[in-house]
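Q: kindly generate the corresponding structure for this input.
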Amino acid sequence: MKKLELKAFLDEKVILYNNPKFIESDPIQIPHRFSLKEDVEIAGFLTAIISWGNRTMIIKNASKMMELLDNSPYDFITNHQEKDLENLTGFVHRTFNHIDFQQFVKSLKHIYQNYNGLEEVLSIKDHSTTYQTAIHQFKQYFFEVKHQQRTQKHISDPLKNSAAKRINMFLRWMVRNDKAGVDFGIWKSHNAAHLSCPLDVHSGNVARKLKLLPRKQNDWKAVAELDKNLRKLDSNDPVKYDFALFGLGVFEKF
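A: Predicted coordinates:
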């Protein structure tokens, strides 16, 4: 496919999948249950962190997370006492268990108390910073509080060549603002032009078939390759094509 043909094809798929009907079967429905900015971003972050595996199970367990946080995640996280964390015992999603969940609650409290929240701590500070370095720095801040080593694996580090799919997906949710009703666009200090595609098996396979991604592994080098090619199609909003790549892979078995 020539560049213009490819762009037209993918733009059409973006329109097909980037609409409110998409929310019904996607984990993004969890933060859509909230209206307070901090509730939306915390619900989105926790949901994104457990977003691997069966989508029905992700939605079920993310819902359970919100119930355990009294369906007021920001209030629970900022005001919880040590005894409140006992209520989280027994939670598990694949390798993410109650120890990790309790740690995430403590670390998020640290982020909101000391770094002015998720929007601020994940922001690109200057021209020399990218989301690759911002996510790396965020992981350092997140684990400044006492923690068990096992929990560190649940936040990827793109400077160690991880694709950081789940955090890139969370960033897409918070930053993109195209009025379509799926992504929230509530992080006004961020710019969608800087976002990276959440690269997983589905989007990676489709991108390779469309010659958008030469690299075989799904790592940060692949993310950078895909970003470069998606920016040629739309430099202001390259990550809108995540809808096309994901939809083609999951719903159309492209």
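Q: only C-alpha atoms from now on, for both contacts and neighbour counts.
A: Will do.
Q: excluding sequence neighbours, find me the nearest residue to P73.
A: When the adjacent residues along the chain are set aside, P73 lies closest to D39, with 5.6 Å between them (C-alpha to C-alpha, 6 or more residues apart in numbering).
Q: OK, contacts around the one you found?
A: With contacts taken as C-alpha atoms under 8 Å, 6 or more residues apart in numbering, D39 has the following neighbours: 31, 72-74.
Q: which of those residues sits closest to N19?
A: Comparing the contacts of D39 against N19 with C-alpha to C-alpha picks out P31 as the nearest, at 15.8 Å.
Q: roughly how far apart are the residue nearest to P73 and M174?
A: From D39 across to M174, the span is 12 Å (C-alpha to C-alpha, to the nearest Å).
Q: how many other residues sit next to I167?
A: I167 sits with 23 neighbouring residues when counted by other C-alpha atoms under 10 Å.
Q: one more: N61?
A: Look at N61: counted by other C-alpha under 10 Å, it has 19 neighbours.
Q: that one sits in which helix or strand?
A: Element membership for N61, per DSSP states H and E: helix 55-68.
Q: can you list the buried residues in that helix?
A: 57-59, 61-66, 68 (16 or more other C-alpha atoms under 10 Å).
Q: pick out the most distant pair among those residues.
A: For those, the maximum inter-member distance is 16.4 Å, found between M57 and L68 (C-alpha to C-alpha).
Q: could you look up the SS state of the spatially most central residue of the chain?
A: Centroid-nearest residue in the chain: F170, 2.1 Å away (criterion: C-alpha atoms, centre = their mean). Assigned with DSSP: H, G, I helix; E, B strand; the rest coil, F170 falls in the helix class.
Q: is it in contact with I50, as I believe?
A: No. Under the criterion of C-alpha atoms under 8 Å, F170 makes no contact with I50, lying 11.2 Å away.
Q: hmm, who's touching the helix holding N61?
A: Looking at what lies outside helix 55-68 - C-alpha under 8 Å, 6+ apart - the contacts are 25-27, 30, 43, 46-47, 50-52, 72-73, 87-88, 91-93.
Q: what's the longest helix in this structure?
A: helix 98-114 (DSSP state H).
Q: and it with helix 55-68, angle?
A: Following axes from the mean of the first three to the mean of the last three C-alpha atoms, to 10 degrees, one obtains 60 degrees for the angle between helix 98-114 and helix 55-68.
Q: want to put them side by side, so please do this one too:
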Amino acid sequence: MKKAELKEFLDEKVLIYNNPDFIPHDPIQIPHQFSSPDDIEISGFLIATIAWGNRKSIINNGNKLMQLMDHAPADFIRNFERQDLERFDGFVHRTFNADDARTFMLALQDIEREDDGLESAFAKAYKLSSNLQEGISKFKQRFFNIEHLPRTQKHVSDPMKNSSAKRINMFLRWMVRKDNAGVDFGIWNSIPASALSLPLDVHTGNISRKLKLLKRKQNDGKAVAELDSALRKLDPEDPVKYDFALFGLGAFKDL
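A: Below you'll find the model as predicted:
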């Protein structure tokens, strides 16, 4: 398939799969419960963090997290006291447990107080980096400035260690990408959509290889860089819109 034909094919699939019908079946439904940008940002970060494994379990545990935060995540982060973190006792999603949850609450509160929130923290990291993937690595260093258990660090991926950083790239897509279809939120203005990387997973990786967008066999940081290059040739301003096409083709339809 020639480049022009491939672009036309994928652009058509974006229109099919990038629509609000996607929301009720995806973890993005949880930040969509909120209208305040601050609530969307905090809930989105937490839901993206636990977004691996069974989708139903992700959504159930995401809703449980919001319940533990009184369905007001931004207000909770700003105002909780240490003793309030006891409510997370017993919370678990796969390997993300109560200790991890408490650490994330403390880290988010520290970022809220010292950096004026997640957007500002990511923007600072991005500006200090050559690209957004390096920025994610710098953000991780900032996130864990607080006292924490070493085990909790695994819940924020590091692209500089060749991780695909799927979940954090997904979160950034949610926050940054301006989406006329109403799926992604596009509430951040300090990072351009052109800098985003596709949240690479089994579905998008397999379809990308079938379409000859990706040669690398592993779904890792090097594969993300290779796919970035290919997708930016198709749309340099909004390359990750093709996440909808590639994921949809992989998850819902055989190519």
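Q: tally of neighbours for L15 of structure 2?
A: For L15 of structure 2, the neighbour count with other C-alpha under 10 Å is 14.
Q: so how far is the helix or strand it falls within off the chain centroid?
A: Taking DSSP H and E as the definition, L15 of structure 2 sits inside helix 3-17. The offset between the C-alpha centroid of helix 3-17 of structure 2 and the centroid of the whole chain comes to 23 Å, using C-alpha atoms, centre = their mean, to the nearest Å.
Q: ok, now stretch 36-47 of structure 1?
A: 11 Å.
Q: mind listing the helices for structure 1?
A: Ranges of helices within structure 1 are 3-17, 37-49, 55-68, 73-79, 98-114, 118-121, 131-142, 165-175, 201-209, 220-233, 241-250, based on DSSP H.
Q: not counting the last one itself, show me its contacts.
A: Pointing back at helix 241-250 of structure 1 there. Outside helix 241-250 of structure 1, the residues that touch it by C-alpha under 8 Å, 6+ apart are 10-11, 13-14, 17-18, 197-198, 202-207, 230, 254.
Q: list the helices and strands the helix holding L15 of structure 2 packs on?
A: In terms of contact count using 3 or more C-alpha pairs under 8 Å, 6 or more residues apart in numbering; DSSP states H and E, helix 3-17 of structure 2 is assigned the packing partners helix 242-252.
Q: what about the helix it packs on, how far off from structure 1?
A: Superposed on structure 1, helix 242-252 of structure 2 shows a mean distance to its aligned partners of 0.6 Å (mean C-alpha distance after the TM-score superposition for structure 1).
Q: for E114 of structure 2, see how far away A51 of structure 2 is.
A: Applying C-alpha to C-alpha, the value for A51 of structure 2 to E114 of structure 2 is 27 Å.
Q: wait, I meant N206 of structure 2
A: Here the distance between N206 of structure 2 and E114 of structure 2 works out to 41 Å (C-alpha to C-alpha).
Q: what is the neighbour count of F45 of structure 1?
A: 22.
Q: so what's it up against?
A: Contacts of F45 of structure 1 were listed using C-alpha under 8 Å, 6+ apart, and they are 167, 170.
Q: distance check, it against R231 of structure 1.
A: F45 of structure 1 sits at a distance of 25 Å from R231 of structure 1 (criterion: C-alpha to C-alpha).
Q: cool, and E12 of structure 1?
A: According to C-alpha to C-alpha, E12 of structure 1 stands 17 Å off from R231 of structure 1.
Q: these two: who's more crowded?
A: In this comparison of E12 of structure 1 against R231, neighbours counted by other C-alpha under 10 Å, the higher total goes to R231 at 17 against 12.
Q: now the corresponding residue of structure 2 for the more buried one. Nearest residue, chain neighbours left out?
A: Taking TM-score structural alignment, the alignment pairs R231 of structure 1 with R232 from structure 2. For R232 of structure 2, ignoring the flanking residues on the chain, the nearest one in space by C-alpha to C-alpha, 6+ apart is P239 at 5.2 Å.
Q: quick one: that neighbour and P192 touch, right?
A: No. Between P239 of structure 2 and P192 there is no contact, the gap being 11.0 Å when judged by C-alpha under 8 Å.
Q: burial of the nearest residue to Q29 of structure 1 once chain neighbours are set aside, as a residue count?
A: Nearest residue to Q29 of structure 1 in three dimensions, chain neighbours excluded: I23, at 5.3 Å (C-alpha to C-alpha, 6+ apart). Other residues near I23 of structure 1 come to 17 when the count uses other C-alpha under 10 Å.
Q: could you do the one 5 residues further on as well?
A: Counted by other C-alpha under 10 Å, the residues lying close to I28 of structure 1 total 23.
Q: also Q149 of structure 1?
A: If we define neighbours as other C-alpha under 10 Å, then Q149 of structure 1 has 9 of them.
Q: cool, K3 of structure 2 as well?
A: Once other C-alpha under 10 Å is used to define contacts, K3 of structure 2 is seen to have 11 neighbours.
Q: wait, A193 of structure 1 sits on D237?
A: Yes. Under the contact definition of C-alpha under 8 Å, A193 of structure 1 touches D237, with a separation of 5.2 Å.
Q: those two - which one has more neighbours?
A: Between A193 of structure 1 and D237, D237 has the larger neighbour count (other C-alpha under 10 Å), namely 19 against 15.
Q: so that one sits against D178, correct?
A: No. Counting by C-alpha under 8 Å, D237 of structure 1 does not reach D178; the two are 9.1 Å apart.
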